[in-house]
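S.K.: build me a structure from this.
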Amino acid sequence: MTARPNAFSQWPDAQGRFGEYGGRFVAETLMPNILRLEKAYEAAKTDPEFKAELDEFARDFVGRPSPLYFAERLTEAFGGADIWFKRDELNHTGAHKINNCLGQVLLAKRMGATRIIAETGAGQHGVATATVAARFGLPCIVYMGATDIERQKPNVFRMKLLGAEVVPVTSGTGTLKDAMNEALRDWVTHVKDTFYVIGTVAGPHPYPAMVRDFQSVIGREARAQMLDRIGRLPDAAVACIGGGSNAMGLFHPFLEDESVRLIGVEAAGRGIGTGEHAASLNGGEPGILHGNRTYLLQDADGQIIDAHSISAGLDYPGIGPEHAFLHDAGRAEYVSATDTEALEMFQLCAKLEGIIPALEPAHALARVRDLARELGKDGVILMNMCGRGDKDVFAVADHLGVGL
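M.R.: So this is what the prediction gives:
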């Protein structure tokens, strides 16, 4: 375990680094915007009026707190530990993404921005950004890979219905990495009036910490709910992980609870050994992408390798720098699940619990099955059900050969 000068929950340091990860690696033209954003966020997070407005909209617009749910039939089927879902898929727009989008758009208003841009993979971040932008009357442009547009048609229509302009990105593999590249290019050319709402705990400082802070409502609620419902903390907190915002939101309030194992589940795609996956920690090396240093899928020359996952939301060749830090420090464990396992859990959860999960948390559920057996009947597992599967039903039907 690497040395740490302060508690895990107190990172990043003043330079925006989590140990050797994070930081700010951006074009000179963006630095004034980044520094202005950092200053505005530092002021906002200690302002009672900002917090009160955020809490009010989280309650009345998003629907927080989200419930804690005992998955009784899956617990019985897996034959081990009790399984509890933090049901963030019941949020307005159907995922955890709106927690962060609400915070960032409120900050954008505070800063006087008149134009909102975002990137999206599975479309949930794009939908959430478009939703909040619509609520506050701000024009919104969402960059989305052409590949993801094809496999996430319901979310594309939702964004357009909400008034957003969806810009197809055809470069690279037409997925999340490429969409983020285009959003950053847009921001460079519109620095005066535009606020870039990044959807995960990546990007240049202060984004990784800021997105984590907005998403930490998940873990704060879940921690209090578990103590209230069963009188103890879970033995493990589990979440799927692409860039890592839902996982970091769940993990952060538990970082100093050493009895709670923190387990992130990456997308193994067609298998780690095939090279067709999106498991940056299990199959990558440290490098720099999208303004921060973290683990990346890259070749021997440092060129980014295309990621693959059945889930558009996990199809990213990097991971948030705080996850990289927790991985190296040994505080969190990072495992993976394949496309096939995710499809199996997608169907099983629907049939046993009456909950159709997004493909993203279906990955986490595959490892919850193993963990439940490992911990045994006295164990307790908390899993973040971070998104619902409405967006994935057509893609899953295609994979299963079911005509609609």
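S.K.: rest of the way, CA atoms for contacts and neighbours
M.R.: Fine.
S.K.: tell me which other helices or strands the helix or strand harbouring Ala342 touches.
M.R.: In this structure, Ala342 sits in helix 339-353 according to DSSP states H and E. Packing contacts for helix 339-353, counted by 3 or more CA pairs under 8 Å, 6 or more residues apart in numbering; DSSP states H and E, involve helix 72-78, strand 261-269, helix 359-375.
S.K.: was I right to think Arg331 contacts Leu262?
M.R.: Yes. The pair formed by Arg331 and Leu262 meets the contact definition of CA atoms under 8 Å, at 7.2 Å.
S.K.: please provide the structure for the following sequence as well, for comparison with the first:
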Amino acid sequence: MDDRARPGEPALAHHPRGRPHPGERGARRGDRAPVRRRRELGRRGAAGPQGPGQGLAVRRRGEGRPVKPKLPDARGHFGRFGGRFVPETLMAPLIELERAWSAAKRDRPFQQRLAGLLRDYAGRPTPLYHAARLSEQCGGARIYLKREDLCHTGAHKINNVLGQALLAARMKKGRLIAETGAGQHGVATATAAALLGLECDVYMGAEDVERQALNVFRMRLLGARVISVESGSRTLKDAINEALRDWVTNVRTTYYLLGSALGPHPYPMMVRDLHAVIGQETRRQTRGVLRRLPDVLVACVGGGSNAIGLFHPFIGDRRVRIIGVEPGGEGIATGRHGASMSAGAVGVLHGCMSYLLQSDDGQIATAHSISAGLDYPGVGPEHAYYRDAGRFEFVSITDAEALEGFEALTRLEGIMPALESAHAVAYAMRLAKTLPRSKAIVVGLSGRGDKDVHVVAKALGKAIG
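M.R.: Here you go, the predicted structure:
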């Protein structure tokens, strides 16, 4: 039985902590299961079975091909997380989408066309770059950058967008809709729509429209219509709300191209599958450069698409530490942050169960970050699952620390990172100082920082022009 909302319940249903969703009460009774599983991991020294078809395979460094954990299950669950919490009107389209994706993965011509576009259009594979001067400045472990900023359109988003846009065309959908925060997903979607001759509408929170004016103009140049969302906090969460409403109304002709590894099943799985190329390339490249796998992976986490793409192919490699970096904003204690893993509670938002920022009475709290792409009050369900399983670690970096990371990478390496990526850079710098030079850290550099120059200038009190 699939997770369903009550008849007439909005697509963006939010079910706060302590109140199980209809059809999902068993998951709430099993809330302590991840803790028990984590204890079992410690006793066995490895991850064993965690339910039907689920588990973490153990692999020593350098052994064989990466093992693909069998997640999510048939209902889209990652343990107690994930699922498909939507009204009846969206159940059939989501099932249709799941079947279409399953068929496309087995279709050789589809996969060949996608691989060709990733190579010849997006510019894959992206380099693994040793940031020698940054590493020297830190004085410890070597820092390597997985250069997703060099992808066409300037960020990792194009990996997912090309795959989903091709799927939309395969499903005979003539219109794409998308949400965007920092604008990179919107630009990538508008780019794919132009490439494939599809109509494109992009929903963007009004606050993000103001701070990402360059990307707004880029989307419009590409032929997309940018719809400013004035409701709620006027940021990414509200853009997703409006995109879901649009999809409910126009589901026969419209494809919702969700940009992060969240939302109702099958989106978290699809986005992960399409971004896994990041981690797959990183495995090959580190073996070529280091003759082994890296010691640590570090990536920024908002919804978590870039991070899950880097992390997923390494999940079975227990000697590789996996660290997600959340937006600490003005500090966790201030309440003005976007660190759902550090300060959130379990609930349901935008069709899936995960960790969410919530008020004491269970209402969704407003996320804050200097980075428009990280100010989402939740996180992808697969991240939540592996955090509870003890496989992923999560830390937070403040706005001020992210700015320091931005400046350091720009001045020492001539690489200007997106403010999202700057969070990961800042934490890698901190971590490197505590490790010997023999250790290697790979940072997922999710995007470039051209779009953020005016935000950085304002934060530093500098005038442009």
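S.K.: quick revisit: let me know the angle separating the helix holding Ala342 of the first structure from strand 261-269.
M.R.: In terms of direction (axes from the mean of the first three to the mean of the last three CA atoms, to 10 degrees), helix 339-353 of the first structure departs from strand 261-269 by 120 degrees.
S.K.: and helix 339-353 of the first structure, which stretch of the second structure?
M.R.: Here helix 339-353 of the first structure aligns to the second structure at residues 399-413, judged by TM-score structural alignment.
S.K.: how far apart are the matching stretch and its match in the first structure?
M.R.: Overlaying the first structure shows stretch 399-413 of the second structure at a mean distance of 0.5 Å from the equivalent residues (mean CA distance after the TM-score superposition for the first structure).
S.K.: Lys451 of the second structure -> the first structure?
M.R.: Matched to the first structure by TM-score structural alignment, Lys451 of the second structure sits across from Lys391.
S.K.: quick one: its match and Asn155 touch, right?
M.R.: Yes. Counting by CA under 8 Å, Lys391 of the first structure does reach Asn155; the two are 6.4 Å apart.
S.K.: most tightly packed of the helices and strands packed on helix 339-353 of the first structure?
M.R.: Of those, the one with the most neighbours on average (mean count of other CA atoms under 10 Å) is strand 261-269, at a mean of 27.
S.K.: mean per-residue distance, it versus the second structure.
M.R.: Compared with the second structure after the fit, strand 261-269 of the first structure shows a mean deviation of 0.2 Å (mean CA distance after the TM-score superposition for the first structure).
S.K.: now Pro109 of the second structure: which helix or strand?
M.R.: Assigned by DSSP H and E, Pro109 of the second structure belongs to helix 108-120.
S.K.: can you spell out the matching residue range in the first structure for the helix or strand following that helix?
M.R.: Once helix 108-120 of the second structure ends, the next helix or strand along the chain (criterion: DSSP H and E) is strand 128-130. Under TM-score structural alignment, the match for strand 128-130 of the second structure in the first structure covers residues 68-70.
S.K.: mean deviation, the matching stretch versus the second structure?
M.R.: Taking mean CA distance after the TM-score superposition for the first structure, the mean distance separating stretch 68-70 of the first structure from the aligned residues in the second structure is 0.4 Å.
S.K.: break down the stretch 151-300 of the first structure into its helices, ranges please.
M.R.: For the stretch 151-300 of the first structure, the helices defined by DSSP state H, counting those that start in this stretch cover 153-161, 176-189, 207-215, 217-230, 245-251, 280-283.
S.K.: right, so of these, which gets closest to Tyr69 of the first structure?
M.R.: helix 217-230 (9.9 Å; CA to CA).
S.K.: tell me what that closest one is packed against?
M.R.: Counting by 3+ CA pairs under 8 Å, 6+ apart, helix 217-230 of the first structure packs on strand 68-70, helix 245-251.
S.K.: tell me the buried residues in stretch 374-384 of the first structure?
M.R.: Neighbour counts over stretch 374-384 of the first structure (16 or more other CA atoms under 10 Å) mark 375, 379-384 as buried.
S.K.: quick one: distance of it to the chain centre.
M.R.: The chain centroid and the centroid of stretch 374-384 of the first structure are separated by 23 Å under CA atoms, centre = their mean, to the nearest Å.
S.K.: ok, now stretch 164-184 of the first structure?
M.R.: Centre to centre, stretch against its chain (CA atoms, centre = their mean), the figure for stretch 164-184 of the first structure is 18 Å.
S.K.: Provide the aligned range in the second structure for it.
M.R.: Stretch 164-184 of the first structure covers residues 224-244 of the second structure once aligned (TM-score structural alignment).
S.K.: what range does stretch 105-123 of the first structure cover in the second structure?
M.R.: Per TM-score structural alignment, the counterpart of stretch 105-123 of the first structure in the second structure is residues 165-183.
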